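1. Would you be able to build a 3D model of this:
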Amino acid sequence: MDIPKILEKKLGRPVAVFGAGVSGNAVAEFLRGNGFSAKIYDRSAAGAARLFGAAEAAEHDLVVFSPGFPREHPWKDAARRAGLLCLCEPDFAALFWQGALPPMKRLAGESREEFLARADARLGLTAVTGTNGKTTLTEFLAFALRRVGRDSLAVGNNGVPMSRMLTHSSSASFRPVCEISSFQAEELRYFSPRCVLWTNFDEDHLDRHGSEENYFRAKFRLVECMMRLRLVVGDFPQEDDPDVRAVLA
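-> Predicted coordinates for the structure are as follows:
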């Protein structure tokens, strides 16, 4: 497997993984299975708790954090002060997903637009978000893809870690369907889906986001990170917002 360029100098030392739940353990398992080292930090781990601070930050170059760690978490603050690269699990998985695919060459007579469309279709991930119905739609789409002969797996907020899509299949027809929550979306940088399905929007998770506006902005980050050639399906309550209209244009 090719190492994503942005991570080439970040994997020489153990990767700090924040969270000992299914997401964190899947990241650590993937890293160790590919010859890298990982160290899990969790305040409430089943064994002895392992905490993270300035001293621990000096041992790492990369942090991968689980969705339960909010933007202002003190461990993330310590990592950023130390200059560590901090990635949410969807970003980590997306970087390796793109790096695992062989390079493409432009075909004879193929226009730039046709080449980009072909590249996007191959790399393209389908993401599902919304306040309600995300899991049902994600599982249905993966099921439908399998019924028409495509290899597919529902991953993400449904309880199957994003990192599982990296080891599930090497088939060229494999198309994961990713359920993305606001917790996973709010700090996205590299997870760039081709298609986003937005089921609905209602007030939720105000204890995490502070306001309905912040909650919407966290989820809308998923749309902002989409590929050039894309499909967005959904009803956006803030569609008259100039920033939202500019992204959807």
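
2. alpha carbons only for contacts and neighbour counts from here, please
-> Will do.

3. Who are the contact partners of the residue positioned nearest the centre of the chain?
-> With distances taken as CA atoms, centre = their mean, Pro90 lies nearest the centre of the chain, 1.6 Å away. Listed by CA atoms under 8 Å, 6 or more residues apart in numbering, the contact set of Pro90 reads 156, 162-163, 184, 188, 191.

4. so which strand or helix has it?
-> Pro90 belongs to helix 89-99 when assigned by DSSP states H and E.

5. what element comes up after that helix heading to the C-terminus?
-> Immediately after helix 89-99, counting by DSSP H and E, sits helix 112-123.

6. For that following helix, which residues meet the burial criterion?
-> Across helix 112-123, burial judged by 16 or more other CA atoms under 10 Å covers 117, 119-120, 122-123.

7. Please give the structure of this sequence too, so both can be compared:
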Amino acid sequence: MKNDLKHKLHPKWESFCQRFHLPAHPRILVVGLERTGRSVCRLLAQFEVEIIGTDLAGPDRLDPELSTLPPHQVRFELGKHHSETFTAVDCIFVSPGVPLNLELFQGPRQLGVPILNDIELSAHLFGGSIVAITGSNGKTTATQLIGEILQTQDHGCTIAGNIGKPVLDSAFLNYNHNHDLVLEVSSFQLEAIRFFKPCIAVLLNLTPDHLDRYSSLEAYYQSKFLLFKNQNSQDWAVLNQDDQWIKAHSSALKSRLVWFSRTQPVPYGVWLHDDWVVTNMTPSEQRLFSVRSFKLPGRHNHENLLAAVAVGLIKGIAGPIMESVSAQFSGLPHRFEQIATFKDRVFINDSKATNVGAVVAALAGHKTPVHLIMGGRNKGGNFDPLVKIVKEKVVHLYLIGEASQEIASTVSGSIPFTECPSLDSAVELAYKNSNPGESIILSPGCASFDMFKNFEDRGNHFKTIVSSLMVTEKNHAENFSL
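-> Reported below is the predicted structural model:
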């Protein structure tokens, strides 16, 4: 399989080298050796290239993962970056977490060294059509749902990208010219694209995020719009009509516009009316199916569904098929995931909510009183938009991590809150304070890196705490009855 894949891809690799003016056997630097960086190394190892991988993390943390890479083709520089290496290569591939404004990149830019990323390479090597999804919130859920809808087609579909499956590990397992690639992309990835051009590009929403990396909110929003920069009149842009910034800037796009809305009819696209998905993308306006069979709660998930239906209609998928897929779709871990019901209290893991907009969207669609656990590392966001929604929905707020005092100062006087030393203590106190019929929700609105490895680690720890609490309470009840 590997040799066959190499044989199929080699002409495209040669074309890639020609397009970026690289020598036949280039020397390539991969910056950042987490999942994405390692996938770049694995793919490039199939060609006659010299690969250098660099990461600020030391070998003590990276060695187990790096042992999966071919040692005779990849040389590692760990623990620090060497500036002389950056100017002694023909091409640089950057992982999403590495800022492109690092001083280390100034020398290569002056020398004309291309600074690229994995999705740029995938666009050149992949033979099928690309559907790319971005947005501040809901990207992974929408990407998965779109992928499952398109997987009903005979020619197949692969789901990859920022969803946790690096595109260069995933897309080429089923390499053919008819295959669809459904790709979640982040603003960080979009910063480094040159020719990347999806045939369908989806922008779900825009809310403040990553302001620790961007100079302004406008700069962050503009980075999302890079998804459309290489599209033409033969391509499609799927856009949220309820987002005012997106609507105001849509006239600059060259692609065909398809809109979705949770609140109103659209010029061309899909919308909700009386819990029905309605479209005018068919010869006459048509009700497709009711959203009552869709399991995922909240207005943000209805928007994800509408975006997925719009893509399905572009691809010619019938309404009954999309209704069946959406009815069976149960969502993904750490995205408003109901993990337990105990003593008439619902525990929800929304660890993926790493910005304020995600918290607001989650709470807006929730109907029972909430004990909310928030906090972590602020990404430069403003917590002011929380005040109105927490006054409406939240009984008590439990704050953890580096941002706890900042959130506390924002909500002070609006709602009772407690600053907690750990997630464990926050869950225990929330359970103690709660009443039957209420929900205990982890929706941090912050990054996890002050206390956890990533949002998955945070969400899994929350699940462990809840499981242990339930066991302890059951044992206590049994002992009391004796």
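
8. So after superposing, what's the score?
-> Overlay of the two chains. TM-score (TM-score structural alignment, normalised by the length of the first structure): 0.81; 223 aligned residues with a CA RMSD of 2.2 Å.

9. Can you show me the strands along the first structure?
-> 15-18, 38-41, 62-65, 85-88, 126-129, 154-156, 177-179, 195-198, 231-234 (DSSP state E).

10. Point out the most buried one among these.
-> strand 177-179 (a mean of 28; mean count of other CA atoms under 10 Å).

11. In the second structure, which residues correspond to it?
-> With TM-score structural alignment applied, strand 177-179 of the first structure matches the range 182-184 in the second structure.

12. before we move on, back to that, just the closest of the contacts of Pro90 of the first structure to Gly24 of the first structure, please.
-> Ser163 (9.4 Å; CA to CA).

13. Can you find the partner of the closest one in the second structure?
-> In the second structure, Ser163 of the first structure lands on Leu168 (TM-score structural alignment).

14. Repeat that for Pro90 of the first structure.
-> Counting by TM-score structural alignment, the partner of Pro90 of the first structure is Ile119.

15. Kindly report the same for Pro70 of the first structure.
-> Alignment note (TM-score structural alignment): Pro70 of the first structure maps to Pro99 of the second structure.

16. nearest residue to Pro198 of the second structure other than its sequence neighbours?
-> Of all residues not flanking Pro198 of the second structure in the chain, Ile130 sits nearest, at 4.8 Å (CA to CA, 6 or more residues apart in numbering).

17. can you check Glu428 of the second structure too?
-> Using CA to CA, 6+ apart, the nearest residue to Glu428 of the second structure is Leu469, at 7.5 Å.

18. Can you verify the one you found is assigned to a helix?
-> Yes. Read with DSSP: H, G, I helix; E, B strand; the rest coil, Leu469 of the second structure is one of the residues of a helix.

19. Now do it against Phe347 of the second structure, distance only.
-> 11 Å (CA to CA, to the nearest Å).

20. Looking at these two, which one has more neighbours?
-> Phe347 (25 against 17; other CA atoms under 10 Å).

21. correct me, but that one touches Ile440?
-> Yes. With contact defined as CA atoms under 8 Å, Phe347 of the second structure reaches Ile440; the gap is 4.9 Å.

22. Against Asn479 of the second structure, how distant is the residue nearest to Glu428 of the second structure?
-> 15 Å.

23. Ok, Ala310 of the second structure next?
-> 56 Å.

24. next one: Leu203 of the second structure
-> Counting by CA to CA, the gap from Leu203 of the second structure to Asn479 of the second structure is 54 Å.

25. Quick check: the aligned residue for Phe228 of the second structure in the first structure?
-> So Phe228 of the second structure corresponds to Val223, using TM-score structural alignment.

26. where's its match relative to Arg217 of the first structure, distance?
-> 10 Å.

27. Need the counterpart of Phe140 of the first structure in the second structure.
-> Match for Phe140 of the first structure (TM-score structural alignment): Leu145.

28. Count the residues that sit near that match.
-> Leu145 of the second structure: 26 neighbours (other CA under 10 Å).

29. wait, isn't the residue nearest to Pro198 of the second structure in contact with Cys199?
-> Yes. Counting by CA under 8 Å, Cys199 is a contact partner of Ile130 of the second structure at 5.7 Å.

30. In terms of neighbours, single out the busier of those two.
-> Ile130 (22 against 19).

31. who's in contact with that one?
-> 123, 180-183, 197-200.

32. Out of these, which comes closest to Thr140 of the second structure?
-> Using CA to CA, the contacts of Ile130 of the second structure come closest to Thr140 of the second structure at Leu183, 9.4 Å.

33. So that closest one sits against Ile159, correct?
-> Yes. The pair Leu183 of the second structure / Ile159 is scored as a contact, 6.0 Å apart, by CA under 8 Å.

34. any common contacting residues for the two?
-> With CA under 8 Å, 6+ apart, Leu183 of the second structure and Ile159 have common neighbours Thr143.

35. Just give the number of residues close to the equivalent of Asn214 of the first structure over in the second structure.
-> Alignment note (TM-score structural alignment): Asn214 of the first structure maps to Ala219 of the second structure. Neighbour count for Ala219 of the second structure, taken as other CA under 10 Å: 13.
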